[in-house]
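# got a predicted model here, sequence first, then my questions.
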Amino acid sequence: MTAPVEPTEIRLKRAERVLEIDFADGSRFVLPAEYLRIESPSAEVQGHSPEQRQLVAGKSGVGITALEPTGHYAIRIVFDDGHSTGIYSWDYLHRLGREREYRWAAYLKAIEAAGLSR
């Protein structure tokens, strides 16, 4: 089993509405607030099973107001739409960075199929 990849630096760029994260494995990701919001690990978004996952739309202008450390393994992201219940572990943030292209394409397809907008 491999050790979790920890961040070496996290930068919140409020004006650009992005979170930049550098990890110990040398990877660096720029994660837009909208992407982080629609992929929130909270039960409100993820549900308690894959069938309960909620499609979150209308968040293209969402921003991040705060980052709150959660132990030594995660952060809580506070969004300006009031959402703040997701705990983003280092592993989850790393996975979001690695899978961004795939997840984003799937999201765009899903909201289009549902007749919703970003």
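Noted; the coordinates are in hand.
# CA only for contacts and neighbour counts going forward, please
Will do.
# for the closest residue in space to Pro69 that isn't next to it in sequence, give me its contacts.
Spatially, and ignoring its direct neighbours in sequence, Pro69 is nearest to Ile75 (4.5 Å; Cα to Cα, 6 or more residues apart in numbering). Applying Cα atoms under 8 Å, 6 or more residues apart in numbering to Ile75 gives the contacts 67-69, 87-90.
# what about versus this one:
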Amino acid sequence: MSPLAVANSRSKQQLHLSWPDGHEQWLDYALLRRQCPCSQCRAFRLQGTPPLVDARVQVLGLNAQGYGLQLVFSDGHERGIYPWPYLAQLPSYAAGG
């Protein structure tokens, strides 16, 4: 299931997803960067050394990939494609909090 809408709120440093079931999800940029699903970031997490992420990291670009979303971060990282189900299970902030 893919979201009905995706918005990049740089002022709040969050990605906003509106899902077909009415669920609204606000995902923090730093969380998204730490949870990058690319093979390199996954390997770091499996080794117990998650990527160090500056809390001020920004999402500069969103590239739809059909089954998910590629995020381009201000630290230059852009390898991860976040499948829709993966994004849906990440912790969200209520009402854009």
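Looks like it came in fine. As the structure is a computational prediction, the values presented were derived from the model and not from experiment.
# out of the contacts of Ile75 of structure 1, name the ones that lie in helices.
If you go by DSSP state H, the contacts of Ile75 of structure 1 have Trp90 in helices.
# which contacts among the contacts of Ile75 of structure 1 does structure 2 share?
With both residues aligned by TM-score structural alignment, their matches' Cα atoms under 8 Å, the contacts of the contacts of Ile75 of structure 1 that structure 2 also has are 67-69, 87-90.
# neighbour-wise, give me the winner out of the residues you listed.
Greatest neighbour count in the kept ones among the contacts of Ile75 of structure 1, by other Cα atoms under 10 Å, goes to Tyr88: 22 neighbours.
# map that residue across to structure 2 for me.
Using TM-score structural alignment as the criterion, Tyr88 of structure 1 maps onto Tyr82 of structure 2.
# that match touches Arg33, doesn't it?
No - contact status for Tyr82 of structure 2 versus Arg33: not in contact, 10.5 Å apart, counting by Cα atoms under 8 Å.
# can you get me the start-to-end distance on stretch 48-65 of structure 1?
Criterion Cα to Cα, to the nearest Å; first-to-last residue distance in stretch 48-65 of structure 1 is 27 Å.
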